[in-house]
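Visitor: I would like the atomic coordinates for the input below:
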Amino acid sequence: MAMAAGAALMVLGVATPNLSSSADAAERARNPQQQRAAAAKPQHPGAARSQRGTASYYAQRFNGRRMANGKRFDARSNSAAHRTLPLGTTARVTNVENGRSVEVKVEDRGPYARNRVIDLSPRTAQELGMKEQGTAQVVVTPVQVPDQDERYAQR
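Guide: This is a model prediction of the structure:
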């Protein structure tokens, strides 16, 4: 019956309000926590929040090999490999054990070793104080994620 009334009103040119969306809007207005959660969502699908896990670093034999972005890997660079962050992302990597942190640029895919979240260049590993151990517990926080146009321009 309600559908027939709504259809009749539409035929007459009278718009019926969308009650479900206005109810949702009213609920969001009453719940500031939902507003903050919506505002805190990353603006880019690849812009993940901080990730905690084990970092490792590239072996010396990878120096000069091509990375996912087409450039050659330089062991003295701040290049990093991450599975999901968009290529070109700048991220802050913090060693949980000693508090040291560095900024890296995601230019490759990986790591392919199990239970690793990021692979770093040997230089970056040295700066984080993890080179002798080979791995370290880190927090990876995206700082700047390129938009889609920037990512395609890098190729």
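Visitor: can we go C-alpha only for contacts and neighbour counts from here?
Guide: Will do.
Visitor: Can you report how many residues neighbour the residue lying closest to Val104 once chain neighbours are set aside?
Guide: Distances taken as CA to CA, 6 or more residues apart in numbering put Asn78 closest to Val104, at 4.9 Å, once the chain neighbours are dropped. For Asn78, the neighbour count with other CA atoms under 10 Å is 20.
Visitor: I have a second one here; can you model it like the first so I can compare?
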Amino acid sequence: MKRLFGACALLALVGLLPGCASDGIIDPHGYDKTGSASYYGARHQGKRTASGERFNKNSLTAAHRQLPFGTRVKITNLNNDKSCVVRINDRGPHTRGRLIDVSHAAAERLGMLRSGTAKVRVQALDD
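Guide: Sure thing, here's the model as predicted:
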């Protein structure tokens, strides 16, 4: 039984088993939430994301717990009204109370490099 659970968990992590991997995934249509954002440090550069692609700190990407991979979202920093559009390609954030983790490039556009975190609005875009 432990082996079966372990295999399911491993396959879910790499997105190969839709039954396990899709648990908790939500419909992005109309998604509009406010919360805290942080950004990935340089130590993640080149590591695989949950979607299987390599993390690039210079790309406009983000990690979200429930939005499907490939979802484009507009993120607005509520402290300075700066915004950018990113693509969800990873799962996270793994810190309690955070809504989204963004790449270094996105954090720079949002004006949150110095603070490390910001209160943001996240809105899914309909393509």
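Visitor: Touching, Glu97 of structure 1 and Val139? I think so.
Guide: No: assessed by CA atoms under 8 Å, Glu97 of structure 1 is found out of contact with Val139, at 10.5 Å.
Visitor: With neighbour numbers in mind, choose between those two.
Guide: Per other CA under 10 Å, whichever of Glu97 of structure 1 and Val139 has more neighbours is Val139, with 21 against 12.
Visitor: Alignment lookup: the more buried one to structure 2.
Guide: Taking TM-score structural alignment, the alignment pairs Val139 of structure 1 with Arg121 from structure 2.
Visitor: Please apply the same query to Asn95 of structure 1.
Guide: Alignment note (TM-score structural alignment): Asn95 of structure 1 maps to Asn77 of structure 2.
Visitor: Could you report the distance from the closest residue to that match other than its chain neighbours to Pro93 of structure 2?
Guide: Nearest residue to Asn77 of structure 2, sequence neighbours excluded (CA to CA, 6+ apart): Val120, at 4.6 Å. Separation of Val120 of structure 2 from Pro93 of structure 2 (CA to CA, to the nearest Å) stands at 14 Å.
Visitor: The two: which is more packed in?
Guide: Neighbours were counted for Val120 of structure 2 and for Pro93 using other CA under 10 Å; Val120 has more, 25 against 20.
Visitor: Tell me the spacing between the closest residue to Asp126 of structure 2 other than its chain neighbours and Pro93 of structure 2.
Guide: Distances taken as CA to CA, 6+ apart put His29 closest to Asp126 of structure 2, at 6.9 Å, once the chain neighbours are dropped. From His29 of structure 2 across to Pro93 of structure 2, the span is 21 Å (CA to CA).
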